[in-house]
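Trainee: got a structure for you, letters missing:
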């Protein structure tokens, strides 16, 4: 069993409620509907889960209390997200609204207008609407300066044209916080954020691909002559890039508990299999080669979780963790994937079969070394920060 880290009294209360919700509501619901790793649940089923989670006080639990949440610290959020992911529930990501719920808008409440709060953000918190964040394009991933989606002012509207690619959560969303260029000569200051409803004329969505993570996770958004009212500009013209970057440090860290939660699934599955699988008259857990793999997996998991929670505590204390968050995202994604890889090795041929826990987790964790900033991008951030301090003030310890 992995090391148990505890949070605040409030955080532990919410964790207990989440475990109860998953065991007594979500897993029985999955069994009733035959949900497995490759299932594409109906929107009616998902909306029912979102509303039930909201009624249980979990959907949007990460938000401040004044926004309808539970006021969790970043440290408590990490523990809660890890628990939910480690539960093994097939639809675990929908409990906290990870694919389009309150966590995507909470940090934007202070810049949204009253009208935007009423029409878009508060319905997300109430599990009535869902949202995605649309930045990436076919030729613009981490480099936002290469955006080609344009927004041209026309009276009281903007006319948007462009193509957004690999947008996570888009298949579940009702609208997007979408980045478009309003001034091609202004660089990052020429990017503006828009609230784009998917029922507007000229908006189409689809995918000519199936990601490694499976169907119904990502999609493309194509805009052709889409008229968006100027009242749907979020934060003012030219502020889009900075809005997108405003939470990057925290967001990088908050992807880590999903990775460690998946790694926990891998380690548990490998350990349980090793005690059951018989070879040469004994469980393979008795072989030193298997024991060493399990030992390495447990050690790397503990190191990743410890790093993640250290960075979370520092964020809660108001410290600058730009490089530390990048380190955590880098280390957790690389080590969690290594754990998943060894889990398949322990399982042997069984682990290669589609539908097994370790095979699915392996695919998911391979994705996390790329999404939300590749490992190479994290290394760039870490090295630049270190070298800047080295050249400016000497090495600080």
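Mentor: On my side now, so go ahead. Computed from a predicted model, the values in this text were never measured in an experiment.
Trainee: switch to C-alpha atoms for all contacts and neighbour counts from now on
Mentor: Fine.
Trainee: can you map out the helices along this structure?
Mentor: Assigned by DSSP state H, the helices in the chain fall at 9-21, 27-33, 43-55, 74-86, 114-116, 122-125, 240-245, 248-254, 256-276, 288-316, 322-347, 357-368, 375-393.
Trainee: the residue most central in space within the chain and residue 326, how far apart?
Mentor: Per CA atoms, centre = their mean, the C-alpha nearest to the average position across the chain is that of residue 255, at 5.1 Å. Going from residue 255 to residue 326 by CA to CA, to the nearest Å gives 11 Å.
Trainee: contacting residues for residue 57?
Mentor: Neighbour list for residue 57: 69, 70 [criterion: CA atoms under 8 Å, 6 or more residues apart in numbering].
Trainee: please tell me how far it sits from residue 102.
Mentor: According to CA to CA, residue 57 and residue 102 sit 12 Å apart.
Trainee: okay, and the common contacts of these two?
Mentor: Counting by CA under 8 Å, 6+ apart, nothing touches both residue 57 and residue 102.
Trainee: if we can go back for a sec, minimum distance to residue 193: which of the helices of the chain has it?
Mentor: Of all these, it is helix 240-245 that lies closest to residue 193, at 4.3 Å by CA to CA.
Trainee: check which helices and strands the closest one sits against.
Mentor: Counting by 3 or more CA pairs under 8 Å, 6 or more residues apart in numbering; DSSP states H and E, the packing neighbours recorded for helix 240-245 are strand 175-181, strand 191-197.
Trainee: check it against this one:
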């Protein structure tokens, strides 16, 4: 089974998918988006030889974004006044899980998660009318791509330690610094940059700015690949990059708060992607165990393989139950800060264990590059680091449990 193979319609049930528990609107949406991926994106993948690792060129991504928007998928995460669908967090998790469970290499682009509406929806409340016209609406219409640039060589888990500087000079800000490991930067048209505006090195003050890629002093360096072999990540180097004061987002000094304002929800919304990928690994393992024969029978007849599959399905069910429980808490107005960290921690660790066992089930086929399970193993290993490492999640959980005594 190669990297572009998509599970059959029956695969989710074979992989232990429980009865659907979302709204009727979410059920209908998932049916439409699965048909879109099957009937339109999968042929594109085959025609252009797209794999998980090779990715797609910008021109093809633009086509995917526009097609998705025409079907009403691309902007569902936006506020309702911008065309959003108004789905609950619970429904959103189910939708994302279903998209990633298709196994499409273009799954991340259906809702524009690397460079589209999910990157700007939370900024709409802060944006001025000018910023809405120049930045938010072009992204919402799939005309422009945007990335979120926080991480730096010395500011990862400690996001407030950014060294990129923004100094006001008259009616402009001059930006200098390097942003590292920025998802979507290789094909972005603009970036939301979090920079320090403090005049005292001992005082942290971060501010958010829209920065257009075509400005002098804005350079994207994208000559490296991640563990998973993808090239959708790069560095942004700002060298005396001048932007107008009108590009400042919200208030000066409120940049990190703005960037992390929806961190609890956003942290949870990474979980359905992990679990969708994990379901692909489980589906492929089940298919291989049924198809592969040794000693005169399918390897799925051996108890050792059966136990691997049983453990995979059990961990997937447990992770999924935790994710949806946290989603329901958030929909009910609960804080769920620790709960979202628990979900991100457990889902990322469980998804990787599922991929690891899938490699074991596939044996030699599971360790050959080009195998979808081999890719999932590498990709899901990354999720234990991305969007807050497992250790950071444990720190958050512990602080919430211990309260003020450790703060």
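Mentor: Arrived safely. No experiment lies behind these values; they were computed from the predicted model shown.
Trainee: what's the counterpart of residue 323 of the second structure in the first structure?
Mentor: Using TM-score structural alignment, the equivalent of residue 323 of the second structure in the first structure is residue 308.
Trainee: how about residue 100 of the second structure, what does it touch?
Mentor: 107, 108, 272, 273, 276, 277.
Trainee: counterpart of residue 47 of the second structure over in the first structure?
Mentor: Residue pairing (TM-score structural alignment): residue 47 of the second structure is matched to residue 32 of the first structure.
Trainee: for residue 212 of the second structure, same thing?
Mentor: Using TM-score structural alignment, residue 212 of the second structure sits opposite residue 197 in the first structure.
Trainee: that match: how many residues sit nearby?
Mentor: The tally of other residues near residue 197 of the first structure (other CA atoms under 10 Å) stands at 19.
Trainee: now it. Nearest residue, chain neighbours left out?
Mentor: The shortest distance from residue 197 of the first structure to any non-neighbouring residue, by CA to CA, 6 or more residues apart in numbering, is to residue 175 (4.2 Å).
Trainee: with residue 50 of the second structure instead?
Mentor: Closest residue in space to residue 50 of the second structure, ignoring its immediate chain neighbours: residue 56 at 6.2 Å, by CA to CA, 6+ apart.
Trainee: the one you found maps to what in the first structure?
Mentor: In the first structure, residue 56 of the second structure lands on residue 41 (TM-score structural alignment).
Trainee: distance check, its match against residue 366 of the first structure.
Mentor: Using CA to CA, residue 41 of the first structure is found at 23 Å from residue 366 of the first structure.
Trainee: comparing those two, which residue is more hemmed in?
Mentor: Counted by other CA under 10 Å, residue 41 of the first structure and residue 366 do not tie: residue 366 has more neighbours, with 20 against 15.
Trainee: who's in contact with the more buried one?
Mentor: Contacts for residue 366 of the first structure (CA under 8 Å, 6+ apart) come out as residue 337.
Trainee: repeat that for 10 Å
Mentor: Contacts for residue 366 of the first structure were tallied using CA atoms under 10 Å, 6 or more residues apart in numbering; they are 212, 213, 259, 333, 334, 336, 337, 338, 340, 341.
Trainee: correct me, but the last one touches residue 358?
Mentor: Okay, so that is residue 341 of the first structure. Yes - with contact defined as CA atoms under 10 Å, residue 341 of the first structure reaches residue 358; the gap is 8.4 Å.
Trainee: list the residues that contact both of these two?
Mentor: By CA under 10 Å, 6+ apart, the residues touching both residue 341 of the first structure and residue 358 are 263, 266, 351.
Trainee: can you count the residues close to the corresponding residue of the second structure for the second one?
Mentor: Residue pairing (TM-score structural alignment): residue 266 of the first structure is matched to residue 281 of the second structure. When neighbours are counted by other CA under 10 Å, residue 281 of the second structure registers 30.
Trainee: mind checking how far residue 281 of the second structure is from residue 288 of the second structure?
Mentor: Distance, residue 281 of the second structure to residue 288 of the second structure, by CA to CA: 11 Å.
Trainee: which neighbours do the two share?
Mentor: Contacts common to residue 281 of the second structure and residue 288, judged by CA under 10 Å, 6+ apart, are residue 358.
Trainee: trace residue 4 of the first structure over to the second structure, please.
Mentor: Residue pairing (TM-score structural alignment): residue 4 of the first structure is matched to residue 19 of the second structure.
Trainee: residues near that match, how many?
Mentor: By the criterion of other CA under 10 Å, residue 19 of the second structure has 7 neighbours.
Trainee: likewise for residue 35 of the second structure?
Mentor: Residues near residue 35 of the second structure, counting by other CA under 10 Å, number 13.
Trainee: touching, it and residue 41? I think so.
Mentor: Yes - under the contact definition of CA under 10 Å, residue 35 of the second structure touches residue 41, with a separation of 9.3 Å.
Trainee: how about the equivalent of residue 360 of the second structure over in the first structure, nearest residue that isn't a chain neighbour?
Mentor: The alignment partner of residue 360 of the second structure in the first structure, by TM-score structural alignment, is residue 345. Among residues not flanking residue 345 of the first structure along the chain, residue 351 sits closest, at 7.3 Å (CA to CA, 6+ apart).
Trainee: and the one you found, how far is that from residue 332 of the first structure?
Mentor: In terms of CA to CA, residue 351 of the first structure sits 22 Å off from residue 332 of the first structure.
Trainee: then residue 262 of the first structure?
Mentor: 11 Å.
Trainee: what do the two both touch?
Mentor: Joint contacts of residue 262 of the first structure and residue 332 (CA under 10 Å, 6+ apart) are 256, 365.
Trainee: quick revisit: take the contacts of residue 100 of the second structure and lay them out in CSV including neighbour count.
Mentor: CSV is the format used below for the contacts of residue 100 of the second structure (neighbours: other CA atoms under 10 Å):
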residue, neighbour count
107, 20
108, 15
272, 26
273, 27
276, 23
277, 29
